[in-house]
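Peer 1: model the following, please.
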Amino acid sequence: MTSTPNPSAGPAAPVRRIRRLPDRETVDRFALHELLDAELVGHLAVVAGGVPVVVPMGYARVGEHVVLHGSTGGGFALRAASTRTPVAFAVTSLDGLVYARSLFDSSMNYRSATVQGVLEPVPDDEADAALLALSERLMPGRAAEVRGMRRKEVAATRVLRLALDDVVMKQRSGGPSEEPDDGEDHAAWAGVVPLVRRWAAPIASGLTPPGTPVPESVRALTTAQSPPATLDEASEPAA
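Peer 2: Below you'll find the model as predicted:
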């Protein structure tokens, strides 16, 4: 599959292409932003000391970057940033299971993206805003309800980002592959079982006094019918 880069859709499509089922590849920038804004955890991969390492991490998309944070006390992510070692960051959403009339033809509905590049430290004058954006993505509104970060905590935290320049995205949607004359027994059920996720009722910590009201940030999260808003207007589709 080949595609012509759209200057209005962000950085050009990468040289790497999907070879297995290439028709499922997409270079739609809005679809990429929608996926990254809907998920909370990705997997960061790097080769450290000759050994492949993969670690799940919370993240946020801020504009055309994925923002992560690490400890200044160590960690392979910071070492990779300091040595400009190439990394990969993958995010996947499982949207449903596809039940066909054979196990071979059964599948999943999903959206997945892999970003490759070099981690870079967020400049000091942008680090506080990036860290707040990460907090607001994971726990919207919580920063205004709790104490601010102490100087020691700030000093122990390093904010990193990965540009969305080299991205491959693949997705599948819809029902099972079937035709009226495919020779299958159509009396056997086939279809899709969508996967729907939601937040359950909050559980207070052991040291929270009985009767303490559930804060607005938690109530908003557990009653939300859709993912939190994106962090900028770059995800909005063109009119």
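
Peer 1: CA atoms for contacts and neighbours, from now on please.
Peer 2: Will do.

Peer 1: quickly find the element holding L32.
Peer 2: helix 29-38 (DSSP states H and E).

Peer 1: and that helix, what does it pack against?
Peer 2: Judged by 3 or more CA pairs under 8 Å, 6 or more residues apart in numbering; DSSP states H and E, helix 29-38 is in contact with strand 60-62, strand 86-99, strand 107-118.

Peer 1: out of those, deepest packed?
Peer 2: Counting by mean count of other CA atoms under 10 Å, strand 60-62 has the highest mean neighbour count of the helices and strands packed on helix 29-38, with a mean of 25.

Peer 1: give me the contact list for it.
Peer 2: Applying CA atoms under 8 Å, 6 or more residues apart in numbering, the contact partners of strand 60-62 are 33, 36-37, 40, 66-68, 130, 133-134, 137-138, 231-232.

Peer 1: contacting residues for M169?
Peer 2: Applying CA under 8 Å, 6+ apart, the residues near M169 are E25, T26, V27, L32, R111, S112, A113, T114.

Peer 1: would you do the same for the sequence below? I want to compare the two.
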Amino acid sequence: MEKFSITDKTEITRLPKRGVYDKETVYSILDEAMFCTLAYVRDGQPFQIPTGFCRIDNKLYIHGSVGSFYMRELAEKKLPVCISVTFMDGLVLARSAFHHSVNYRSVVVFSEATKVEDQGELYTVLEVFTNKLQPGRWDDVRKPDAGEWKATMVLSFDIQEASAKVRTGGPKDDDDDYNLDIWAGVVPLKIERKEPIPDDVLKPGIAFPDYLK
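Peer 2: Prediction:
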């Protein structure tokens, strides 16, 4: 199983048994996540930006307006960034307050931005991004025109350094607490797609797409 190299930035030192470095796990968490948080420092001031993203091979991509100050700055100055995603899979309720926890899957990536200039790559990124949000959508919509392409900036980030951290299972209490008359267990959490709601001004006669059923 191919793994990311463990570095000073990616090594899990707190509860190291939860650290995961294999690419398959890291990629699977990134692919499931709709949004990430991108953090960087400018002139000593930290910033973090929540944004949508997609992954193609060993690169992450974000897109936005060519007028985006932070995107231009990341590309021009090659500022180091930290990109993270997290899933909360369950509330872990222990018998003691101290041992309450959560089941989670998280990934942290360290990289720097490169502006995507190749038109073929730009097209592929926006197709993958659109279909990540809603599989099948790209083939059903009007594609960007020349003006919209010109107004769009895409940045890529090589996944240079990355690690995942994962917790699963039930609560871990002190031995003496297992005899307490207190309920303990896990409250599962999940993100769920609901029934789609048609636009109020949807043209009459438009069929409900199969990919939304």
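
Peer 1: tm score of chain vs chain?
Peer 2: Superposed pair, TM-score by TM-score structural alignment, normalised by the length of the second structure: 0.91. Supporting alignment: 211 aligned residues with a CA RMSD of 1.8 Å.

Peer 1: tell me which residue of the first structure lines up with V108 of the second structure.
Peer 2: Alignment note (TM-score structural alignment): V108 of the second structure maps to T114 of the first structure.

Peer 1: out of the helices and strands packed on helix 29-38 of the first structure, flag the one nearest T157 of the first structure.
Peer 2: The stretch from those with the least distance to T157 of the first structure (CA to CA) is strand 60-62; that distance is 15.8 Å.

Peer 1: how about the closest one, which residues of the second structure does it hit?
Peer 2: So strand 60-62 of the first structure sits over residues 54-56 in the second structure, by TM-score structural alignment.

Peer 1: next one: that stretch to chain centre, how far?
Peer 2: 10 Å (CA atoms, centre = their mean, to the nearest Å).

Peer 1: same question, stretch 167-180 of the second structure
Peer 2: 31 Å.

Peer 1: what sits up against it?
Peer 2: 18, 92-96, 99-105, 184-186.

Peer 1: span of that stretch from start to end?
Peer 2: By CA to CA, to the nearest Å, the extent of stretch 167-180 of the second structure from end to end equals 24 Å.

Peer 1: go on, stretch 42-55 of the second structure?
Peer 2: 26 Å.

Peer 1: repeat for stretch 137-157 of the second structure
Peer 2: 25 Å.

Peer 1: kindly report the same for stretch 13-24 of the first structure.
Peer 2: 15 Å.

Peer 1: out of the contacts of strand 60-62 of the first structure, which are buried?
Peer 2: 33, 36-37, 40, 66-68, 130, 133-134, 137-138, 231 (16 or more other CA atoms under 10 Å).

Peer 1: and the longest helix along the first structure, how far from the chain's centre?
Peer 2: In the first structure, taking DSSP state H as the definition, the longest helix is helix 124-138. Remark: helix 124-138 of the first structure is offset 16 Å from the chain centroid, using CA atoms, centre = their mean.

Peer 1: and what of stretch 214-227 of the first structure?
Peer 2: For stretch 214-227 of the first structure, the distance to the chain centre is 20 Å (CA atoms, centre = their mean).

Peer 1: hang on, isn't V102 of the second structure packed against F87?
Peer 2: No: shown here, V102 of the second structure and F87 do not form a contact pair, counting by CA atoms under 8 Å, at 10.1 Å.

Peer 1: any chance of the contacts of strand 60-62 of the first structure in CSV, with distance to E179 of the first structure too?
Peer 2: As requested, the contacts of strand 60-62 of the first structure are arranged in CSV below (distance: CA to CA, whole Å):
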residue, distance to E179 of the first structure
H33, 34
L36, 34
D37, 36
L40, 38
V66, 41
V67, 45
L68, 46
A130, 50
A133, 48
L134, 46
R137, 43
L138, 43
L231, 43
D232, 43
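
Peer 1: that older thread, now the match of strand 60-62 of the first structure on the first structure. Mean distance?
Peer 2: Stretch 54-56 of the second structure, aligned to the first structure and superposed, deviates on average by 1.0 Å (mean CA distance after the TM-score superposition for the first structure).

Peer 1: just give me the neighbour total for the residue mapped onto F69 of the second structure from the first structure.
Peer 2: With TM-score structural alignment as the criterion, the equivalent of F69 of the second structure in the first structure is G75. For G75 of the first structure, the count of nearby residues is 10 (other CA atoms under 10 Å).

Peer 1: swap in D181 of the first structure?
Peer 2: Neighbours around D181 of the first structure, by other CA under 10 Å: 7.

Peer 1: swap in the one 4 residues further on?
Peer 2: A count of nearby residues for D185 of the first structure, using other CA under 10 Å, gives 8.

Peer 1: mind checking how far the equivalent of it over in the second structure is from D173 of the second structure?
Peer 2: Here D185 of the first structure is matched to N179 in the second structure, going by TM-score structural alignment. From N179 of the second structure over to D173 of the second structure the distance is 10 Å, taken as CA to CA.

Peer 1: does V166 of the second structure lie in a helix or a strand, and which?
Peer 2: Short version, using DSSP H and E: V166 of the second structure is in strand 161-167.

Peer 1: that strand vs the first structure, mean deviation?
Peer 2: So strand 161-167 of the second structure averages 1.2 Å relative to the first structure (mean CA distance after the TM-score superposition for the first structure).

Peer 1: that strand to strand 80-93, inter-axis angle?
Peer 2: 10 degrees (axes from the mean of the first three to the mean of the last three CA atoms, to 10 degrees).
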